[in-house]
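Visitor: Have a look at this fold, sequence not included:
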């Protein structure tokens, strides 16, 4: 095996003949150092020697990366290892493994640092997009809107009144790293928000606990999430009592309330409020009613439902007359000139009605309770519950789902009962819109 002293010119000029698979140039200065070349590949420094009676060859690297003195020094180092009874190949494998382990550790640390920096705000849009309840196709629109409103940054011009809107209760939490959300941070947040309103802060907390459960259920966020942070005793002890509202009109108050709706200048709002009392529908369900869902011929209403997509209820005679008196100026029954095209907030109108009736407090849900309570006085338990949209499992005694033909006579008796309490007389046999309703 002929040897020559390596020089830059000799190394750069060395080529492999095209009729050979590989060729070697061996250095006369450093024992075992060679330059290997192939017809198609780039040349590389190699070290060749004998270890435990067997030839070994180790690639050192490219001449463009290793200067000749460096390659010579590396060859001497490898030969010393052999002289000491060590296999350079094992040491190289160990070095590569150690390097790979170091790189993996560095990558894991970088990934951990990235995960630790993941904020609630980074994940909140993903939660809104993918965090819908199990067995549901999507969030209920109203709840989705509430989730969004809870985390708005505020600072927008108020639609009513002067000044700017306040940030939503959950907005301060968006800047926190998910890994930093614990009992202490939530307790401090809740105490600050509760100053403005305990019940609103408590509702925001319940929503945020749903977000934590969603994060804990996903493998990529599970290790960062303290699922139980929102249920810590220190926080629960600060929550306001979970008392269910029980407001409703007494039978004797219905006449005054009804007379109050007659005094409203906005007839659409007046009919809307009466429709809530006569059907027990939730305010958003009735507000979203479209003309295409009002069947005057077969006397049916199809309205949005909180539990199911829709529910169909009887269109009772007096309610049919009320709806027939409204102008058809768009797709919605309770049309409005606002952006939504329909009535969205009737609180001001309802406040006028309550003031006229001298009723101190009654929520829209109180109208729903009034319908159910009065309906139970003259109809089977399941009738007002089914019309109002309660599921059978949500009612203590349960009830059988009635067909439209079975439900209609009961619904008409419930309507007649409420109208009698309101002091209203009308001809139930008249065509919708044909007669004037007379309040007695």
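Guide: Alright, I've got the coordinates. Note that the structure is a prediction, hence the values are computed from the model and not measured.

Visitor: CA atoms for contacts and neighbours, from now on please.
Guide: Noted.

Visitor: Pull the number of nearby residues for residue 386.
Guide: 22 (other Cα atoms under 10 Å).

Visitor: sorry, that was for residue 436
Guide: Residue 436, neighbours per other Cα under 10 Å, totals 13.

Visitor: What sits closest to it if chain neighbours are left out?
Guide: For residue 436, ignoring the flanking residues on the chain, the nearest one in space by Cα to Cα, 6 or more residues apart in numbering is residue 426 at 7.9 Å.

Visitor: counting contacts, what elements does the longest helix along the chain pack onto?
Guide: Longest helix in the chain by number of residues, with DSSP state H as the criterion: helix 88-116. In terms of contacts (3 or more Cα pairs under 8 Å, 6 or more residues apart in numbering; DSSP states H and E), helix 88-116 is packed against helix 68-83.

Visitor: now the helix it packs on, how far from the centre of its chain.
Guide: 62 Å (Cα atoms, centre = their mean, to the nearest Å).

Visitor: contacting residues for residue 254?
Guide: Residues counted as contacts of residue 254 (Cα atoms under 8 Å, 6 or more residues apart in numbering) are 418, 421-422.

Visitor: Please render those residues as JSON lines that adds neighbour count to the earlier fields.
Guide: Shown next, in JSON lines, are the contacts of residue 254 (neighbours: other Cα atoms under 10 Å):
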{"residue": "418", "neighbour count": "20"}
{"residue": "421", "neighbour count": "18"}
{"residue": "422", "neighbour count": "20"}
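
Visitor: Got another one to weigh against that:
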């Protein structure tokens, strides 16, 4: 084993002899240090020693990158090692071996510790960044995720999932406005919740919510009350979601200062058809050019269904053999009610129209266009319309025209549902029967547990209600029970 005092000149002139793969030039000053030269011409400093009777050889580094001795800066106490030299590195490694420590394991431990520290630091920085990002989350950000979550539940179906109308309420109440109205002229107004959308979720204090309610109540109290209820449900959802639970406080929405600002809505006792108004109402409804909307409005009064329950009716929900309708409701998921004779006649007319193919050609923008009859198929919806989904568009404008022509006061579509329950009292139909037909929650203990009436029993009462309403409207059956007409009512 050749040993010399290593110098830069000797290192530069040292080469691996021909016929060998590598050669070593050992240092006399630091015996555990050597220069290794390979047949390819590569040179590196290496450390070699024995630990527990086993030879340890560690490559310190390329001689082009490592100096032989450390480079220092300053003097005395201010002396600082600027670059570690190979001799100093070998000396340190030898100290570890003398202590019974394998330098390779020590280096691996140092790397692991450094990586762990780096990982911890990265995690800390990420946590801080995430915490900062979370504080920037706005109400609109969480609201959009809330809507996506509820839509997914609607797609899956089941109990307590939203209906289309409930979803539409959320969308309208949060809309920013400024969009051209789909029906009528002008642009849409901002919804009551729109002013909350840009706010940070973590900034929803009781004071902020109280001021919001004050502003909205002054402009539209009924909508403000609805917006408050929907927003409270939204915050309760946020409190259960890991992404937002640390950002919201239910104490804010439940604070007395907020609850005191919620407008107290009065029951709409007048929002229903009176007995003496039925003839005028039915007369004008049956004059509507849209047979779909005409049938829809009449069916609302004669079934007591919610507007979206009926609007979402599909032909697969109509059983013409057993005379029943399957209604998707928001209380029990679905309910089955009788298909009464007059309502059946309305639906049969719509079914004939729906199953009649369009003509071979149509006129559009002054041009004669051929219809694609090959791919035509009947609509799945009972009440069809020109919307993207194929369902009937908003029937309220047509109903307002009916009320105006009949000289009747303002009446909402929900008022038609309310009318069914009110008018049914004239027939002395049991309250539980009416509630089961309309899909109301049972109120009494007996209704909850024992009084689930079969369809035939419901049919006898429901038909009685329908016949009484039609009688007051001046509509009587002809020979065919599925065809009825108007008669003149005097007195």
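Guide: Yes, it's here. Being a predicted model, the structure only gives us computed values, none of them experimental.

Visitor: After superposition, what's the TM-score, could you say?
Guide: Superposed pair, TM-score by TM-score structural alignment, normalised by the length of the first structure: 0.75. Supporting alignment: 433 aligned residues with a Cα RMSD of 4.8 Å.

Visitor: Tell me how many other residues surround the equivalent of the residue nearest to residue 436 of the first structure over in the second structure.
Guide: Per TM-score structural alignment, the equivalent position to residue 426 of the first structure in the second structure is residue 477. Residue 477 of the second structure has 16 neighbours, counted by other Cα under 10 Å.

Visitor: can you tell me how far residue 477 of the second structure sits from residue 341 of the second structure?
Guide: Applying Cα to Cα, to the nearest Å, the value for residue 477 of the second structure to residue 341 of the second structure is 10 Å.

Visitor: can you check residue 313 of the second structure too?
Guide: Residue 313 of the second structure is 18 Å from residue 341 of the second structure, by Cα to Cα.

Visitor: do the same with residue 225 of the second structure
Guide: For residue 225 of the second structure, the distance to residue 341 of the second structure - Cα to Cα - is 40 Å.

Visitor: now the strands for the stretch 251-400 of the first structure?
Guide: For the stretch 251-400 of the first structure, the strands defined by DSSP state E, counting those that start in this stretch cover 294-295, 300-304, 310-314.

Visitor: okay, and the second one goes to which residues in the second structure?
Guide: Put plainly, it is strand 300-304 of the first structure. The aligned range for strand 300-304 of the first structure is 324-328, by TM-score structural alignment.

Visitor: Contacts for that stretch next, please.
Guide: Outside stretch 324-328 of the second structure, the residues that reach it (Cα under 8 Å, 6+ apart) are 309-310, 312-313, 317-319, 334-339.

Visitor: hmm, 6 Å instead?
Guide: Outside stretch 324-328 of the second structure, the residues within contact range by Cα atoms under 6 Å, 6 or more residues apart in numbering are 309, 317-318, 334-339.

Visitor: likewise stretch 407-425 of the first structure?
Guide: Taking Cα under 6 Å, 6+ apart as the rule, stretch 407-425 of the first structure contacts 254-255, 258, 314, 316, 375, 379, 438-440.

Visitor: Narrow these to those that are buried.
Guide: For the contacts of stretch 407-425 of the first structure, a burial check counting by 16 or more other Cα atoms under 10 Å picks out 254-255, 258, 314, 316, 375, 379.

Visitor: What is the equivalent residue in the first structure for residue 258 of the second structure?
Guide: Match for residue 258 of the second structure (TM-score structural alignment): residue 235.

Visitor: That match - nearest residue in space that isn't next to it in sequence?
Guide: Spatial nearest neighbour of residue 235 of the first structure, chain neighbours left out: residue 187 (5.6 Å); criterion: Cα to Cα, 6+ apart.

Visitor: That neighbour: neighbour count?
Guide: Residues near residue 187 of the first structure, counting by other Cα under 10 Å: 19.

Visitor: ditto for the one 5 residues further on
Guide: Using other Cα under 10 Å, residue 192 of the first structure has 14 neighbouring residues.

Visitor: Quickly note the distance from the residue nearest to residue 235 of the first structure to residue 269 of the first structure.
Guide: 42 Å.

Visitor: and what of residue 432 of the first structure?
Guide: For residue 432 of the first structure, the distance to residue 269 of the first structure - Cα to Cα - is 19 Å.

Visitor: okay, those two: which has more neighbours?
Guide: Each of residue 432 of the first structure and residue 269 has its neighbours counted (other Cα under 10 Å); residue 269 has more, 23 against 19.

Visitor: The more buried one pairs with which position in the second structure?
Guide: With TM-score structural alignment defining the correspondence, residue 269 of the first structure maps onto residue 293 in the second structure.

Visitor: which residue packs closest to its match, ignoring adjacent ones?
Guide: Closest residue to residue 293 of the second structure apart from its sequence neighbours, by Cα to Cα, 6+ apart: residue 395 at 6.3 Å.

Visitor: Map the one you found onto the first structure.
Guide: Under the alignment defined by TM-score structural alignment, residue 395 of the second structure is paired with residue 346 of the first structure.

Visitor: Burial check on that match, number of neighbours?
Guide: The tally of other residues near residue 346 of the first structure (other Cα under 10 Å) stands at 16.
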